[in-house]
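Q: no FASTA, just this:
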């Protein structure tokens, strides 16, 4: 049953309540291995479901365009101070609605249409908002992309420097959405300084690892840092921007009034809760366990003959190239979902297949770690995945159902935040 209980919703709209209860049970019964997903605490759920959703608060604390901000101002300032303390940042903006608008705010703050941006290509693990041709960032600006090396699956920083010197970008972006290796923030900062560019670090995926000391921090190296507040940070679906002091005004003006109106105060409250949780000593243990689980999963998958991009992982994410298994990422992901293992199909570097039917799977360990699974469980997870791929190739639906039952049985011993069995 969903926790907090949906008493009023069940009474007034039982159809919707039943759907939400179904989703809660689905999240409880499946191995949730999408790298960008997690479970928030019940406290975060409570904060995001409060009367704060009733309030409009355009502007910033002390400078609002609506009255009645006595408590909202304090909530936003609390979230800001917690973000600054947790990450060691000069300035934090907690109003951005999600990661993509946060990234757009950086373009608005520092660029003019047509300016050159140096980013990691989407096919190498970058993000749509890093200059993809289907994104406004690729249509309004001039993106040039660095890639990973075909042989290693890693970025060659000497080649990034060569591109920066040749292209003279106004903005350099590091980070992305499918990068299993440590990002070299000092090297990017050195290159940006050499060419006079603004450096933006997109840590949407690794913010929780950074907060917990399981990945190096970009703060102090990057001029601006964008991040979502969910994923490894384990907060609500929102975003933040952190910046050096000299960029604070430009960032804030880009967010409001540049891109949006009133912030979502209920989300801000949830962010404040998540930042408080991430500041606790136990969160360091959690972040370290995420990485330990990912490394153990990568090793176990390798033992089963899976081909991993870059050969493994340094963080929460494992990118699998299924070419040698004779199956595409999409049919594999769908079979895994039937087998109780939630992943997403994903392109791999230098993929020869179509984006909607790529060669890879993207896996992550944040949600499994929140449930309490450890390294000792990862060989079993890898074995289930191997059995599922074989079953998919042989169209063995009974085997998929059997695996799903085994997954559910294992997870019954691991409580889920936001759900009571």
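A: That came through, no problem. What you are looking at is a predicted structure, and each value in this text was computed from that prediction instead of being measured.

Q: CA only for contacts and neighbour counts going forward, please
A: Will do.

Q: Please, where are all the strands along the stretch 51-200 of the chain?
A: 59-60, 63-64, 91-93, 116-120, 142-146, 171-175, 198-202 (DSSP state E, counting those that start in this stretch).

Q: Use this one as the comparison:
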């Protein structure tokens, strides 16, 4: 099939006098933007942490709210002229608490890592012991990596998964909690495709008098759409991102009860951050509003349905799917049965227009691959397309034939920003 070479136009929210001015003033950056849009539109974006925002979210991100300095919180800013951005932030927090059933929301964190940093700052002191999923089993950098602030400032103990099933070993979590008496227990992962049992984590935390922190960066969008259990009723603090499945701008947020609200707010500002990014906060408000609509519930369930079909189809092609499947948008797989290590697999797939990540595999020496279905589902793809993607995967990994043109044809039928 022929490769699509037609020029790609930016979303209508970015196309007009503003973008035309950018092209005249700085054509190099304008070319980067158009090139990125072309890259996104002519391949399949399967990175589990990525998605396509709506034109409305993009419009808020590119708005004059980017000009406003707004240290502090609504009604208590350190700068004048914040009356309108106060409205935007209150809309964001009100929509977040309503969407997730939380008593309090802080929408100022610049990222998921910033949100976790603030949660630790609110609840812990340097040197405290924290129990979290170990990095080899899917833990995040903020869960004790020695290269990260978490591993330098706190004493992390890692829990793992069962060697045969790949599922969280809750008895091991309980034994480690009683052996080390952590100040906090973190539940959450970047590469665990199953729903954690938040109630069991809550029970274990209560047994040892620990705070329970849920790092829900990946599943929070599924929670918003009713396609995943919510950590809010069980965790003392929930940290999350607003991109990924939630389909908002890049950023973070924190949910908690009223008893911790002041401590969380002070940990975000002034302890770990300065001025809030008001254009991003407005874009978060837009995304929360979109996620409260019935269409988002349909979308979230389709994301999971697509992931399950894709996982089964990849298994049929010879990949080993960790935990035997998925409950979420996320799939992790071992490619070594095809005679190829994860990093090499990522390169071959990228050359075929299939973009994804590598990840650690529990108890494995080689790296595997990690992929997700959030972005392709936003584009409108369903189960039939997932089955086709699995075949293209296999052919690209086995180097049976060139599949780039077919990937581009499939992507072209589902443009992320239709014109």
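A: Received it, and whenever you're ready, just let me know what you need. Here the structure is a predicted model, which is why all the values come from computation and not from measurement.

Q: rewinding a little: now render the strands of the stretch 51-200 of the first structure as a markdown table, adding mean neighbour count and distance to residue 18 of the first structure.
A: Shown next, in a markdown table, are the strands of the stretch 51-200 of the first structure (neighbours: other C-alpha atoms under 10 Å; distance: least, C-alpha to C-alpha, whole Å):
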| stretch | mean neighbour count | distance to residue 18 of the first structure |
| --- | --- | --- |
| strand 59-60 | 19 | 38 |
| strand 63-64 | 13 | 39 |
| strand 91-93 | 24 | 36 |
| strand 116-120 | 25 | 42 |
| strand 142-146 | 21 | 46 |
| strand 171-175 | 25 | 39 |
| strand 198-202 | 26 | 37 |
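
Q: Could you say which one of the ones you listed comes nearest to residue 181 of the first structure?
A: strand 171-175 (10.1 Å; C-alpha to C-alpha).

Q: Show me what the closest one is in contact with.
A: 110-111, 116-120, 126, 130, 183, 185, 188, 192, 197-203 (C-alpha atoms under 8 Å, 6 or more residues apart in numbering).

Q: can we see that at 6 Å?
A: Strand 171-175 of the first structure has contacts (C-alpha atoms under 6 Å, 6 or more residues apart in numbering) with 117, 118, 119, 197, 198, 199, 200, 201, 202, 203.

Q: of those, closest to residue 349 of the first structure?
A: Taking the contacts of strand 171-175 of the first structure together and measuring to residue 349 of the first structure by C-alpha to C-alpha, the closest member is residue 119, at 14.9 Å.

Q: Distance check, that closest one against residue 167 of the first structure.
A: 12 Å (C-alpha to C-alpha, to the nearest Å).

Q: which one of the strands of the stretch 51-200 of the first structure lies closest to residue 364 of the first structure?
A: The nearest among those, by C-alpha to C-alpha, is strand 171-175 at 16.2 Å.

Q: What residues in the second structure pair up with that closest one?
A: Aligned using TM-score structural alignment, strand 171-175 of the first structure spans residues 184-188 in the second structure.

Q: ditto for stretch 186-206 of the first structure
A: The aligned range for stretch 186-206 of the first structure is 199-219, by TM-score structural alignment.

Q: How far off centre is the matching stretch?
A: 19 Å (C-alpha atoms, centre = their mean, to the nearest Å).

Q: how about residue 85 of the first structure, what's its partner in the second structure?
A: Aligning on TM-score structural alignment places residue 85 of the first structure opposite residue 98 in the second structure.

Q: what's the neighbour count on its match?
A: 16 (other C-alpha atoms under 10 Å).

Q: Same check on residue 306 of the first structure?
A: Counted with other C-alpha under 10 Å, residue 306 of the first structure comes out at 21.

Q: From residue 398 of the second structure, how far out is the counterpart of it in the second structure?
A: Using TM-score structural alignment, the partner of residue 306 of the first structure in the second structure is residue 319. Using C-alpha to C-alpha, one gets 11 Å for the distance from residue 319 of the second structure to residue 398 of the second structure.

Q: Equivalent analysis for residue 295 of the second structure, please.
A: Residue 295 of the second structure is 38 Å from residue 398 of the second structure, by C-alpha to C-alpha.

Q: Pick out whichever of the two has more residues nearby.
A: residue 398 (14 against 11).

Q: Trace the more buried one over to the first structure, please.
A: Residue 398 of the second structure maps onto residue 390 in the first structure, by TM-score structural alignment.

Q: hang on, the earlier thing: how far away is the match of residue 306 of the first structure from residue 366 of the second structure?
A: Applying C-alpha to C-alpha to residue 319 of the second structure and residue 366 of the second structure gives a distance of 14 Å.
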